[in-house]
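1. pasting the structure only:
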């Protein structure tokens, strides 16, 4: 299996690249010009996913350089913390470009190639529990992920007859220690205390869902958003309660 991983240097991206490599699959890594991902993967494509046309060009280049692609994993994303009243058009456009537009454009580029060559493929996006449960400061991010889930369903409907499946995972909070999307320790602790699992997620918690949706084991799953959140979507253990303490 040859998999194109967009956002390969991130916490989830690097974890899924490692898992694919351990399984003997070929990985083509895509990340920004500022990333060191090229040093970690023999097969790589550089792309700034915020730029128009970059995602599509990355898929075409990967196919031309390394051969037909069986899987597209889009795990790239921006997670800015900004109050709604402080959000700008530039912020909205950038987040939507990376989190949503690049996923759509990459998927349609791959589908066109698959149709031309008579091949199928599995496409898996990375959404978020925030698509349904925004937190203060995540309005723009939540909008991008809600749009991504709509893209998932729409593409699944249209691309299914081509043999191209489109699904997504929706993690809860995942601690990745990102310099690009830094999160205060106090926030991480609050999430841990509220979690039904008693801890926050790690990239390794998300990888099995991503790999399953890529595999033949999920061949009859299409247009689905798989919650991989340790039960966070059920509610908070620290929510107000009338029960005696």
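-> It's in. Just so it is clear, the model here is predicted, and its values are computed rather than measured. Numbers count the residues shown, from 1 in each chain.

2. could you use CA atoms for every contact and neighbour count after this?
-> Noted.

3. what ranges do the strands span in the chain?
-> Taking DSSP state E, the strands of the chain run over residues 2-6, 26-31, 44-46, 71-74, 121-126, 164-171, 225-228.

4. so the first one versus strand 26-31, what angle?
-> Here strand 2-6 runs at an angle of 10 degrees relative to strand 26-31 (axes from the mean of the first three to the mean of the last three C-alpha atoms, to 10 degrees).

5. circling back: identify whichever of the strands of the chain lies nearest to residue 109.
-> Comparing these against residue 109 with C-alpha to C-alpha, the closest turns out to be strand 71-74 (10.6 Å).

6. need the strands of the chain in CSV (columns: distance to residue 150 and mean neighbour count).
-> Formatted as CSV, the strands of the chain follow (distance: least, C-alpha to C-alpha, whole Å; neighbours: other C-alpha atoms under 10 Å):
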stretch, distance to residue 150, mean neighbour count
strand 2-6, 19, 25
strand 26-31, 24, 25
strand 44-46, 27, 23
strand 71-74, 15, 26
strand 121-126, 11, 27
strand 164-171, 11, 26
strand 225-228, 10, 20
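
7. would you mind giving the ones you listed as CSV with distance to residue 180 added?
-> Shown next, in CSV, are the strands of the chain (distance: least, C-alpha to C-alpha, whole Å):
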stretch, distance to residue 180
strand 2-6, 16
strand 26-31, 13
strand 44-46, 17
strand 71-74, 17
strand 121-126, 17
strand 164-171, 18
strand 225-228, 22
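
8. which residues in the protein form helices?
-> Per DSSP state H, the chain carries helices over the ranges 11-22, 37-40, 54-66, 89-96, 102-117, 139-159, 185-194, 203-214.

9. make JSON lines out of these and add mean neighbour count.
-> What follows is the helices of the chain, written out as JSON lines (neighbours: other C-alpha atoms under 10 Å):
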{"stretch": "helix 11-22", "mean neighbour count": "19"}
{"stretch": "helix 37-40", "mean neighbour count": "16"}
{"stretch": "helix 54-66", "mean neighbour count": "19"}
{"stretch": "helix 89-96", "mean neighbour count": "15"}
{"stretch": "helix 102-117", "mean neighbour count": "20"}
{"stretch": "helix 139-159", "mean neighbour count": "21"}
{"stretch": "helix 185-194", "mean neighbour count": "14"}
{"stretch": "helix 203-214", "mean neighbour count": "20"}
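
10. ok, and here's another one to check against it:
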């Protein structure tokens, strides 16, 4: 039987205030998890948590800039101090301003790697002792098809960070399997979120949708559903893997085959 009951479990979602992160927070809360919404935008995180509370769900908010290692560590410590446990860590926060490769500066590259990749190390390290003491847990991350599978102009820095994320998933899964901790990820394709405004206008988005086999851009809920499964007991025998959620966009050898 598919067990999607998270009663008594605590879930931390970084970048949880809007877009994909908000959808993940909402769906886990609907399945009885206590959800901590962490985001660099503190007011938005608090609004998201308050909205969940108004629906009768258990949620709280934390402001955190994951480009700072000490803040990532402090975030996990705060969750453990408040709730006494952490069952599911979901690193969803990301930074990816559209920038031509030739124009990428050291500060821009550093922040991209710090938020997208390095924070995954610090968050996971901080959560590890508690998960070991509990006898297991879930470490999940929002990766991307950009980098591990395909390329997008202006996102060399982002692609490099997400390729690194997938490497982390595989290596950490091997190291933590004996502790009952699974490490997995979701690779979104083009998802309709506020962050997509960085990539182009409605005309470009419509053109992209026409070249997706399922004929539409993804919605945040599409990613949240995959995360819900990987966080659940139903995925207990899955580790070191990613689920591609892209409407089939990475399948065609040529987009001409779709027309």
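-> Nice, thanks for sending it over. The shown structure was predicted, so the numbers you read here are calculated from the model rather than taken from an experiment.

11. TM between them?
-> In this superposition the chains share a TM-score of 0.92, using TM-score structural alignment, normalised by the length of the first structure; 241 aligned residues with a C-alpha RMSD of 1.9 Å.

12. residue contacts, residue 236 of the first structure?
-> 194-196 (C-alpha atoms under 8 Å, 6 or more residues apart in numbering).

13. give the contact list for the residue nearest the centre of the first structure.
-> A centroid search over the first structure (C-alpha atoms, centre = their mean) returns residue 126, at 2.4 Å, as the residue closest to the centre. By C-alpha under 8 Å, 6+ apart, the residues touching residue 126 of the first structure are 74-76, 168-171.

14. what lines up with residue 206 of the second structure in the first structure?
-> By TM-score structural alignment, residue 206 of the second structure lines up with residue 189 in the first structure.

15. residue 230 of the second structure too?
-> Residue correspondence to the first structure (TM-score structural alignment): residue 230 of the second structure is matched to residue 213.

16. that match is in contact with residue 206, isn't it?
-> No. The pair residue 213 of the first structure / residue 206 is not scored as a contact, 11.4 Å apart, by C-alpha atoms under 8 Å.

17. now do the contacts for residue 90 of the second structure.
-> Applying C-alpha under 8 Å, 6+ apart, the residues near residue 90 of the second structure are 11-14, 139-142.

18. change it to 10 Å
-> 11-16, 21, 24-25, 120, 123-124, 138-142, 184-185, 227, 231 (C-alpha atoms under 10 Å, 6 or more residues apart in numbering).

19. burial measure for residue 32 of the first structure, as a count.
-> The local packing of residue 32 of the first structure (other C-alpha atoms under 10 Å) involves 19 other residues.

20. so what does it match up with in the second structure?
-> With TM-score structural alignment as the criterion, the equivalent of residue 32 of the first structure in the second structure is residue 40.

21. make TSV out of the helices of the first structure and add distance to residue 226 of the first structure.
-> As requested, those are exported to TSV (distance: least, C-alpha to C-alpha, whole Å):
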stretch	distance to residue 226 of the first structure
helix 11-22	16
helix 37-40	27
helix 54-66	24
helix 89-96	21
helix 102-117	17
helix 139-159	11
helix 185-194	20
helix 203-214	7
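
22. closest to residue 237 of the first structure out of the ones you listed?
-> helix 185-194 (4.7 Å).

23. what's the average distance of that closest one to the second structure?
-> Superposed on the second structure, helix 185-194 of the first structure shows a mean distance of 1.5 Å to its aligned residues (mean C-alpha distance after the TM-score superposition for the first structure).

24. centre of the chain to that helix, how far?
-> Computed by C-alpha atoms, centre = their mean, to the nearest Å, the chain-centroid distance of helix 185-194 of the first structure equals 22 Å.

25. returning to what we had before: closest to residue 131 of the first structure out of the helices of the first structure?
-> Short answer: helix 139-159, nearest of those by C-alpha to C-alpha, at 4.4 Å.

26. give me the stretch of the second structure that that closest one matches.
-> Going by TM-score structural alignment, helix 139-159 of the first structure sits over residues 156-176 in the second structure.

27. check the mean deviation of that stretch from the first structure.
-> So stretch 156-176 of the second structure averages 0.7 Å relative to the first structure (mean C-alpha distance after the TM-score superposition for the first structure).

28. tell me the contacts of the residue mapped onto residue 71 of the first structure from the second structure?
-> When the second structure is aligned by TM-score structural alignment, residue 71 of the first structure is paired with residue 88. Applying C-alpha under 10 Å, 6+ apart, we find residue 88 of the second structure in contact with 6, 9-13, 33, 35, 127, 131, 136-140, 181-182, 230-232.

29. just checking, residue 87 of the first structure touches residue 94?
-> No. Residue 87 of the first structure lies out of contact with residue 94 (C-alpha atoms under 10 Å); the separation is 11.5 Å.

30. which neighbours do the two have in common?
-> Common neighbours of residue 87 of the first structure and residue 94, counting by C-alpha under 10 Å, 6+ apart, are residue 140.

31. distance of the match of residue 71 of the first structure from residue 207 of the second structure?
-> 37 Å (C-alpha to C-alpha, to the nearest Å).

32. again with residue 229 of the second structure
-> Distance of residue 229 of the second structure to residue 207 of the second structure, given as C-alpha to C-alpha: 31 Å.

33. go on, residue 98 of the second structure?
-> According to C-alpha to C-alpha, residue 98 of the second structure and residue 207 of the second structure sit 18 Å apart.

34. and if you look at residue 79 of the second structure?
-> From residue 79 of the second structure across to residue 207 of the second structure, the span is 42 Å (C-alpha to C-alpha).

35. again, but for residue 161 of the second structure
-> 26 Å.

36. pretty sure the match of residue 32 of the first structure is touching residue 18, no?
-> No. Counting by C-alpha under 10 Å, residue 40 of the second structure does not reach residue 18; the two are 11.1 Å apart.

37. hang on, the earlier thing: need the overlap of contacts for residue 213 and residue 206 of the first structure.
-> Counting by C-alpha under 10 Å, 6+ apart, the common neighbours of residue 213 of the first structure and residue 206 are residue 169.
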